[in-house]
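> Build me a model from this:
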Amino acid sequence: MVMSKGLIGIDLGGTTTKMAFLNEDGEVLEKWRILTDISDNGSHIVPNIIKSISKHIEDSGKTTDDFIGIGMGTPGAVNRENGTVSEAFNLNWKTTQPIRKDIQAGLGLPFDLDNDANVASLGEYWKGAGSNEDDIVFATLGTGVGGGVIANGKLLHGVNGGAGEIGHITVQPNGYLCTCGKRGCLETYASATGIVRVADDMAKEFNGTSRLKELIDDGDEKITSKLVFYLADNGDILANQVVDRICFYLGLALSMIGNTLNPASIIIGGGVSNAGNTLLQPTTKYFQQNAFPSVRDSTKIKLAKLGNDAGVIGAASMALQFR
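As a prediction, the model looks like this:
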């Protein structure tokens, strides 16, 4: 009997790097994480990944021959043809990094990489909320807002790698200034940091009684998006107004995506999606108000299913191409 070979997935983040061994069916066999060491211009990141994977292969009594290949999701701008990453500022990489060359040399396995949001969308498509569908859009709400588009079972990249940049759909003309340089991007409202910014601004104009307003005015406790949703769940009027505004912007952006692509599902993931129905219900309402009727009746808004594993699972799925 021929044993099937395994896949290796890497989800590189600014704080931690998650890694996993999977089988060809997408089951996670082993997973672990290491701290991402961004010191010395991020020069330790790739050597640490190579060292950690080599050790885990050895410890599990396997060799590289037992694996098909490696896939990785990374922040920054990915050049898939050259296997390089640039503009990954949260990794302290100031110059273009030859990731594929270094990892293939270090581990002797074929390697592919893509942007982290694209890779998470592959995970949800393969094993998560979109696993029965050929057309999905994935929106990840975390420190920023990212996304991925899968059409006819293929990840879309666009002519310059910009497909799926849904965090930069303008939802409020002349709104908040975004790190990308333009104003009113969805990311400035619906990311974890954006939600806090909206809460701060709305608190200034709010006159009623609200625990959220008290906390913001006192300035003692660090306001987080998680706290805003928690207070909204517990009936805080201001927190509910903040959530309603954020969900309006999110639903509006998702309706534009729906009207353009009419996917089977738009899947919401990332840390902010842990708010569950408190986020999903108003977002769906505003999506339906702004979507074209045939889109409204066919595209579903769903919560992601894989949580923190979406990245490593999606990354591993990229290694299947080396079979």
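
> drop to CA atoms for contacts and neighbour counts, all remaining ones
Fine.

> buried residues in stretch 53-62?
Neighbour counts over stretch 53-62 (16 or more other C-alpha atoms under 10 Å) mark Ile53, Ser54, His56 as buried.

> What helix or strand is the last one located in?
The secondary structure element spanning His56 is helix 45-59 (assigned by DSSP states H and E).

> What is the following helix or strand past that helix packed up against?
Downstream of helix 45-59, the next assigned helix or strand under DSSP H and E is strand 67-74. Counting by 3 or more C-alpha pairs under 8 Å, 6 or more residues apart in numbering; DSSP states H and E, the packing neighbours recorded for strand 67-74 are strand 6-12, strand 111-115, helix 116-127, helix 310-318.

> and among these, the most buried is which?
Most buried of the helices and strands packed on strand 67-74, by mean neighbour count (mean count of other C-alpha atoms under 10 Å): helix 310-318, with a mean of 31.

> One more sequence to fold, the one below, so I can look at both together:
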Amino acid sequence: EHSHGGELGHLRIALPEQGRLCGCGARGCLEAHASATAVVRRTREALAAWRGPTRLRDYYTATDAELTTRVIFDLAESGDALALQIVDETAYYLALGATAVIAVVDPEMIVFGGGMAEAGEGFRARIDAYVRRFGLPYPSRQVRIALAELGADAGVIGAAGCARQLILGDGRI
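All right, here's what the predicted structure looks like:
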């Protein structure tokens, strides 16, 4: 009715005084903590303070490449301690948002897309474990946590599908 429903990225997962600043101007939004942009930002901040060995530092010092979630998730899967920490924190944040959705909507499935879609089974399993740990016992065990199969382009593909349906279909989405 107000055109703002479904903005799950703006669920508050942290107290405003402890949360990160979101692009919407609020603090503590899920998007500010766990979007692909936020993962890269948190990794850069952690890398500046990290004193242990990490291939994240080695990789970027040697190649001067742009930091991406794909590299962070790949290094986590290969056992890099800093990348694992970032990925685990991200799974934690996403699970906090998912448990709020589960408590209110009771969905059969929650699908994570965007920059998280290509993170892999290990990441999905981490989110699932946190959901089961933090959520209401019965609904949290019933919901299926999945990563979008269309990858980071899922939103664009979905929008194109909606446009196609509007043009070729009966005008309904």
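
> Next up, the contacts around the aligned partner of Val104 of structure 2 in structure 1.
Aligned by TM-score structural alignment, Val104 of structure 2 pairs with Thr260 of structure 1. Residues in contact with Thr260 of structure 1 (C-alpha atoms under 8 Å, 6 or more residues apart in numbering): none are found.

> Would you check how far apart the counterpart of Ser191 of structure 1 in structure 2 and Ala159 of structure 2 are?
Aligned counterpart of Ser191 of structure 1 in structure 2: Ser35 (TM-score structural alignment). Separation of Ser35 of structure 2 from Ala159 of structure 2 (C-alpha to C-alpha, to the nearest Å): 20 Å.

> longest helix of structure 2?
Ranked by number of residues, the top helix in structure 2 under DSSP state H is helix 81-105.

> quick one: the helix or strand following that helix to structure 1 mean distance?
Toward the C-terminus, helix 81-105 of structure 2 is succeeded by strand 109-112 as the next helix or strand (DSSP H and E). Its matched residues in structure 1 lie on average 1.0 Å from strand 109-112 of structure 2 after superposition (mean C-alpha distance after the TM-score superposition for structure 1).

> and strand 109-112 of structure 2, how far out from the chain's middle?
11 Å (C-alpha atoms, centre = their mean, to the nearest Å).

> Then stretch 131-148 of structure 2?
Taking C-alpha atoms, centre = their mean, one finds the center of stretch 131-148 of structure 2 at 15 Å from the center of the full chain.

> do the same with stretch 141-160 of structure 2
Remark: stretch 141-160 of structure 2 is offset 12 Å from the chain centroid, using C-alpha atoms, centre = their mean.

> Contacts for that stretch next, please.
So stretch 141-160 of structure 2 is contacted by 102, 106-118, 120, 124, 127-128, 132 (C-alpha under 8 Å, 6+ apart).

> go on, stretch 273-282 of structure 1?
Stretch 273-282 of structure 1 is contacted by residues 141, 226, 229, 233, 243-244, 247-248, 251, 301-304 when judged by C-alpha under 8 Å, 6+ apart.

> wait, which of the residues you listed is closest to Ile169 of structure 1?
Closest approach between the contacts of stretch 273-282 of structure 1 and Ile169 of structure 1, by C-alpha to C-alpha: Gly251, at 11.8 Å.

> Let me see the ranges of the strands in structure 2.
Secondary structure of structure 2 by DSSP state E: the strands cover 109-112, 144-147.

> Out of the ones you listed, which is the most enclosed?
Compared across the strands of structure 2, strand 144-147 shows the largest average neighbour count, a mean of 18 (mean count of other C-alpha under 10 Å).

> Can you check which part of structure 1 that one sits on?
Strand 144-147 of structure 2 corresponds to residues 300-303 in structure 1, going by TM-score structural alignment.

> what's the average distance of the matching stretch to structure 2?
Following the fit onto structure 2, the mean deviation recorded for stretch 300-303 of structure 1 is 1.3 Å by mean C-alpha distance after the TM-score superposition for structure 1.

> One more: stretch 243-258 of structure 1?
Stretch 243-258 of structure 1, aligned to structure 2 and superposed, deviates on average by 0.5 Å (mean C-alpha distance after the TM-score superposition for structure 1).

> Check the offset of that stretch from the chain's centre.
From the chain centre to the centre of stretch 243-258 of structure 1 is a distance of 17 Å (C-alpha atoms, centre = their mean).

> Over to stretch 190-208 of structure 1?
Stretch 190-208 of structure 1 sits 23 Å away from the centroid of its parent chain (C-alpha atoms, centre = their mean).

> which residues make contact with that stretch from outside it?
141-145, 187-189, 212-213, 216, 223-225, 228, 238-239, 242, 246-247, 249-250, 271-272.

> Check stretch 222-238 of structure 1 too.
In this structure, residues lying in contact with stretch 222-238 of structure 1 by C-alpha under 8 Å, 6+ apart are 192-193, 195-196, 199, 202-203, 206, 209-213, 215-216, 239-240, 242-243, 272, 275, 278.

> Separate out the buried members of those.
Neighbour counting by 16+ other C-alpha under 10 Å classes 192-193, 195-196, 199, 202-203, 210, 212-213, 216, 239-240, 242-243, 272, 275, 278 among the contacts of stretch 222-238 of structure 1 as buried.

> just checking, which of the residues you listed belong to helices?
Using DSSP H to define helices, the subset of these located there is 192-193, 195-196, 199, 202-203, 212-213, 216, 239-240, 242-243, 278.
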